[in-house]
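1. Generate a structure from the sequence data that follows.
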Amino acid sequence: MERDFKPAMELVIAVYIRLSAEDGDLSDEKNESNSVVNQRAYIHQYIAQHPEFSGARILEFCDDGYSGTNMERPAVKRLLRQVRDRKINCIIVKDMSRFGRDYIVVGDYLEQIFPFLDVRFIAINDGYDSKDHKYGAAGLIDVSFRNVIYDLYSKELSEKVRSTKKQLAEKGYYLAPFAFFGYQKSPEDKHTLLVDEAAAATVRRIFDLFISGLSTHEIARKFNVEGVLTPLQTKRTQSVTRKWNCVDQDSNYWTSGTVRKILNDERYTGKAVYGKTMRKKVGSHDIKRVAESQWTVVDGAIPTIISKELFEAAKELSASSHSAPPKVSSRIFYRKVRCGHCRLAMTRMEGTNPYYICQTYRRKPDIGCPQDKMSEKELEQAVLASIRAMAQFLRKAEKARQRQSDKADRYNQRIEQKILAHENSIKMRQQEKMSAFENMVSGLCDEPEYKRRCKQCDEHIGRLEQKIRELQSEKRQLPDEKSPAESVLPYTNVRTLTRELVDLLIQHIYIYSDTSIEIVWKFQDEYKRLLAELKSKADTTNES
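-> Predicted structure coming up:
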């Protein structure tokens, strides 16, 4: 006799809510029930209407403004991490498209991952509850087709949004969420830009100083000494709180790159430019550049700050004062090396023996960065040695992890055997109840005797079920099958450093002096966790 769905642990429900970027763009047309507020109310109403969820602990995970075509969403990643840690045993969403639109990925979770982890999944609008499908979603044609439709709909919607934006751009509408430096959005029309006179004065001054003979380094240094507001800090004064991809979000610090970016921005002549980049595929965060011939350029679409003649003069001067940029393909540490003090990118100086140096002092003398040179050859040797040492450390940690996994697996097998024995005892007691009922019907015993035997069996079954729950809670969590740090394991004896290897393993390299560097690994969190585990194990050994 199969028992009803009864979690062996406290019922923890994960309420997952998602509002896509496309929904946000089309907020005037979309159904209100797709909003975050209404999704939340809708799911909580469903929970309240089902007594089986009474007393459950409810956790909420919300991705606001994320596409459902991939699983690289902050909230869904936190949710799945807690699922893997066995901290969640039920997930409820408005419909499957909220969880994901990639039908292959969603299918894997419904058919394999969630059933394996004993996680109940409910999609309210789709009428899907995994409790009713013992073997996952396999064989449910309507579910499979619905996921395919969601996936195709997402791609179609993305193309429609892109096409609509292109049409608006061709008409001169400004489509970016924020105005760029020198402008501000019109209060009456978010697609119209107005000149921000204070910032525009800075833009004009940059062009005038550059034409007069100052380099971008000298302009940045001058502005830093004078305390001129940077583009980012100008946005902060306009109550823009978004985080951009830069080192220090709060410092007012000009760089030659910031100055050069303004000098190269043709939009200051009144041209609206749209479509320089695009996502490689729907839902991806990877960006690819678009050929200039495919850009959408509309002349006179925004107010002019710089005349075309002045812009062309600055462009010509810039071209004559700079040689062709070196090929970056041969740079092993391309975009990796930063100053450990100001956290900004260090400059690679070409020559027979290339070296890195922080040039912040040239633009902001009071910042205190050292002027030590870091030889690229010496840096290569140090990084290569660090990779080998890291690989050897991780190999030891991996062996220790495997031993722990094997030990936990054997322990869990013993628990499973005890659970199986208890479950067999429960089945025997259930058969006793059935035999007692048959004896009562055939007259071999009276009703009071039948009830007495049933009560004894129920009490025994209750004790066994309690033991099963206790045994389930005693199970040891098995380590993840594959650690992110495993990508470095093959390099215990690597002799040659390549850019591909650096890109694979290293996030940043911070230089504090010619004898002090810090490597930030791409698996930094995993590395710290392994260190903590080994330290804990060493402390336990010492205590014993």
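2. Every contact and neighbour count from this point should use C-alpha atoms.
-> Noted.
3. all strands for the stretch 201-350 of the chain, in order.
-> Counting by DSSP state E, counting those that start in this stretch, the stretch 201-350 of the chain has strands at residues 272-274, 277-279, 287-289, 296-298, 337-339, 347-349.
4. Kindly spell out which helices and strands sit in contact with the last one.
-> For strand 347-349, the contact count by 3 or more Cα pairs under 8 Å, 6 or more residues apart in numbering; DSSP states H and E identifies strand 355-357 as packing neighbours.
5. distance between the strand it packs on and the chain's centre?
-> Offset of strand 355-357 from its chain centre (Cα atoms, centre = their mean, to the nearest Å): 33 Å.
6. just checking, what packs against it?
-> strand 347-349, strand 374-375, helix 376-442.
7. who's in contact with it?
-> 346, 347, 348, 349, 371, 372, 373, 374, 375, 376, 377 (Cα atoms under 8 Å, 6 or more residues apart in numbering).
8. For the helix or strand that it is followed by, buried residues please.
-> Where DSSP states H and E defines the elements, the next helix or strand beyond strand 355-357 is helix 360-363. For helix 360-363, the neighbour count (16 or more other Cα atoms under 10 Å) marks 360, 363 as buried.
9. How about stretch 295-310?
-> Of all the residues in stretch 295-310, those buried under the rule 16+ other Cα under 10 Å are 296, 297, 298, 301, 302, 303, 304, 305, 306.
10. Another for comparison:
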Amino acid sequence: MNKSRVAIYCRLSEEDRNKQSETDDSNSIQNQKSMLLQYSLEQGWEVYNIYSDDDYTGSDRRRPEFNKLLNDAKDHKFDIVLCKTQSRFTRELELVEKYIHGLFPIWGIRFISIVDNADTANKGNKKSRQINGLVNEWYLEDMSENIKSVLTDRRKNGHHIGAFALYGYKKDPDIKGHLIIDEEAAQVVREVFTLFSQGYGKTAIARILNDRGIPNPTEYKRLHGLRWRTPQGKNSTLWKYYAISDMLVNEIYIGNMVQGKYGSVSYKTKQNKPRPKSEWYIVEGTHEPIIDRELWDKVQALIAQKAKPFTVGTIGLFAKKARCMNCGYVMRSNKQSDGRRYLGCSSRHVSKDACIGSFISVPKLEQAVITEINKLSAAYLDKDELEQSVTFNSDVRGKQKALKEEIAAYQSKIAEYTKGIRELYLDKVKGILSEQDYLDLSKDFSTQKERLEKLVIDTQKQLDVIERKIQAGDNKRQLIEQYTNLEHLNREIVEKLIDYILVGKKDPVTKEVPIEIHWNF
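-> This is a model prediction of the structure:
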């Protein structure tokens, strides 16, 4: 008889970490592994793999090992998931229902947590697993609200609570939440404001700093061993237009603490969204200014004068779609003396060695796109056998299967919640549950049941869309057919057809500009 294969999952939360060094597993992780390995040995199971996430909360869905475990579970690489407690796997009731009570049974996976005696093979302790899920969910929400309350209070009092000090400042080692001037970087900040007040443009200032070899804020922090974060998708060490632009309007440079520009979407995710300025926390005079008020006012007046009025509804034909083939940055539009609009690499102006300088006229790029659409038409629309030779993207079929599994899991959970509510009532009648416990638990069960019913409706809508696409066949033909014989493009067409376009530098011999179009289909 084959041994059962077990996947061990360990997690250390931030509040109980006890590291020996930055690269070692914590004592807590080591203890979890030891306990779970011993338990597996006693049960005669074969350990398939140990998945370990250190310094992650139980509400973080982006845990790398956690997601690796879920993918391996879906592929049935093991038979059992073993944890110290259910909360080590997740503190979210939604994930308890989705995986422990939903997809794991569908995938043939048994879930066991030792300390709280959770075992999906034991139908008798399902209620306790659900109650554990509710308690963990409440814990998460309460902890989030407590942390949010503390941080809001500190923001209102002008304490700096960010992980990174703004360029030009550093965290005061003696006073928590206080900023002090980093004189080396502050000199650059003063120069930027001064140059702008003297009439230099933002791109020109970036070029001056780059030509002198002054590292940009991210690179400066890295070189000085300070905490730093690379902007997503960008790893350049050069100053850019947007860095100068952001600096010139940041009130922190005049001694005001400005925080809360972004707020979290939910305690269940680390995603943030912009907040209106009326909701920012601005406290004046919290630290020493780098820029004096006279220079600040002069710069703000110049920015106001140079600001161009924005006409609602107007946007460049290839805005944020055209990228430099060499450095990957979005190309900026400008108008030349001949009256035509051109797209140029935004890096080529900030430093002489920054980029090769991709450049193309908008009409030329427009014609190139139209030509490619016509080529696609010839390749796909003139073949009678197209309908028989269509092959679907595997992601579409995979999505269909995943959605069906989700609906099945949700419907299974709805039936269980319905049954659970009845059982809770019987427990109340028997005196096992108090009236208040019954009301609390039945209310939560009803809420979860309603949430799942809504999820079934929403997921079914997604499934209907996918199945309509599959029934209709590959939409490549329909999409191309809709835009044949075009003379000009508009923004709607560009948005629908094009993901992004890579533009290279003109060949000095052939005079051709390399263009690589990435379609949305």
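11. Could you identify the buried members of the contacts of strand 355-357 of structure 1?
-> Buried among the contacts of strand 355-357 of structure 1 by 16+ other Cα under 10 Å: 346, 347, 348, 373, 374, 375, 376.
12. Show me what the fourth one lines up with in structure 2.
-> Under the alignment by TM-score structural alignment, residue 373 of structure 1 pairs with residue 360 in structure 2.
13. Just give the nearest non-adjacent residue to whichever residue in structure 1 pairs up with residue 515 of structure 2, would you?
-> Aligned counterpart of residue 515 of structure 2 in structure 1: residue 517 (TM-score structural alignment). Once flanking residues are discounted, residue 517 of structure 1 sits nearest to residue 511: 4.6 Å by Cα to Cα, 6 or more residues apart in numbering.
14. Where does the one you found sit: helix, strand or coil?
-> strand (DSSP: H, G, I helix; E, B strand; the rest coil).
15. Could you give the number of residues near it?
-> 27 (other Cα atoms under 10 Å).
16. residue contacts, the counterpart of it in structure 2?
-> Aligned counterpart of residue 511 of structure 1 in structure 2: residue 503 (TM-score structural alignment). With contact taken as Cα under 8 Å, 6+ apart, residue 503 of structure 2 is in contact with 322, 323, 324, 325, 358, 359, 360, 513, 514, 515, 516.
17. hmm, 7 Å instead?
-> Contacts for residue 503 of structure 2 (Cα atoms under 7 Å, 6 or more residues apart in numbering) come out as 322, 323, 324, 325, 358, 514, 515, 516.
18. Same question for residue 276 of structure 1.
-> 289, 290, 295.
19. tell me the contacts of the counterpart of the second one in structure 2?
-> Applying TM-score structural alignment, one finds that residue 290 of structure 1 aligns to residue 275 in structure 2. Applying Cα under 7 Å, 6+ apart, one finds that residue 275 of structure 2 lies in contact with 261, 262, 263.
20. again with residue 257 of structure 2
-> Contacts of residue 257 of structure 2 by Cα under 7 Å, 6+ apart are 158, 282, 283, 284, 286.
21. show me what contacts the aligned partner of the last one in structure 1?
-> So the one you mean is residue 286 of structure 2. Counting by TM-score structural alignment, residue 286 of structure 2 corresponds to residue 301 in structure 1. For residue 301 of structure 1, the contacting residues are 172, 270, 271, 272, by Cα under 7 Å, 6+ apart.
22. aligned partner of the last one in structure 2?
-> Put plainly, it is residue 272 of structure 1. Per TM-score structural alignment, residue 272 of structure 1 is aligned with residue 257.
23. And the contacts of residue 275 of structure 2, which is closest to residue 134 of structure 2?
-> residue 263 (25.6 Å; Cα to Cα).
24. which one in structure 1 is aligned with residue 206 of structure 2?
-> Per TM-score structural alignment, residue 206 of structure 2 is aligned with residue 220.
25. so its match makes contact with residue 258?
-> No - in this structure residue 220 of structure 1 lies outside contact range of residue 258 using Cα atoms under 7 Å: 8.1 Å.
26. Give me the more crowded residue out of these two.
-> Taking neighbours as other Cα under 10 Å, residue 220 of structure 1 and residue 258 compare with residue 220 leading, 27 against 15.
27. packing partners for the strand or helix carrying the match of residue 515 of structure 2?
-> Using DSSP H and E, residue 517 of structure 1 maps to strand 516-521. Judged by 3 or more Cα pairs under 7 Å, 6 or more residues apart in numbering; DSSP states H and E, strand 516-521 of structure 1 is in contact with strand 506-513.
28. relative to strand 516-521, how tilted is the strand it packs on?
-> When axes from the mean of the first three to the mean of the last three Cα atoms, to 10 degrees is applied, the directions of strand 506-513 of structure 1 and strand 516-521 differ by 170 degrees.
29. Report how many residues lie close to residue 162 of structure 2.
-> Residue 162 of structure 2 has 12 neighbours, counted by other Cα under 10 Å.
30. for it, helix, strand, or coil?
-> coil.
31. Structure 1: which residue goes with that one?
-> Residue 162 of structure 2 maps onto residue 176 in structure 1, by TM-score structural alignment.
32. do you know how far its match is from residue 123 of structure 1?
-> Distance from residue 176 of structure 1 to residue 123 of structure 1, counting by Cα to Cα, to the nearest Å: 35 Å.
33. Over to residue 432 of structure 1?
-> Distance from residue 432 of structure 1 to residue 123 of structure 1, by Cα to Cα: 40 Å.
34. and the two? which has more neighbours close in?
-> More neighbours surround residue 123 than the other of residue 432 of structure 1 and residue 123, with 19 against 15 (other Cα under 10 Å).
35. Tell me the spacing between the closest residue to that one other than its chain neighbours and residue 107 of structure 1.
-> Closest residue to residue 123 of structure 1 apart from its sequence neighbours, by Cα to Cα, 6+ apart: residue 95 at 4.6 Å. The spacing between residue 95 of structure 1 and residue 107 of structure 1, counted by Cα to Cα, is 14 Å.
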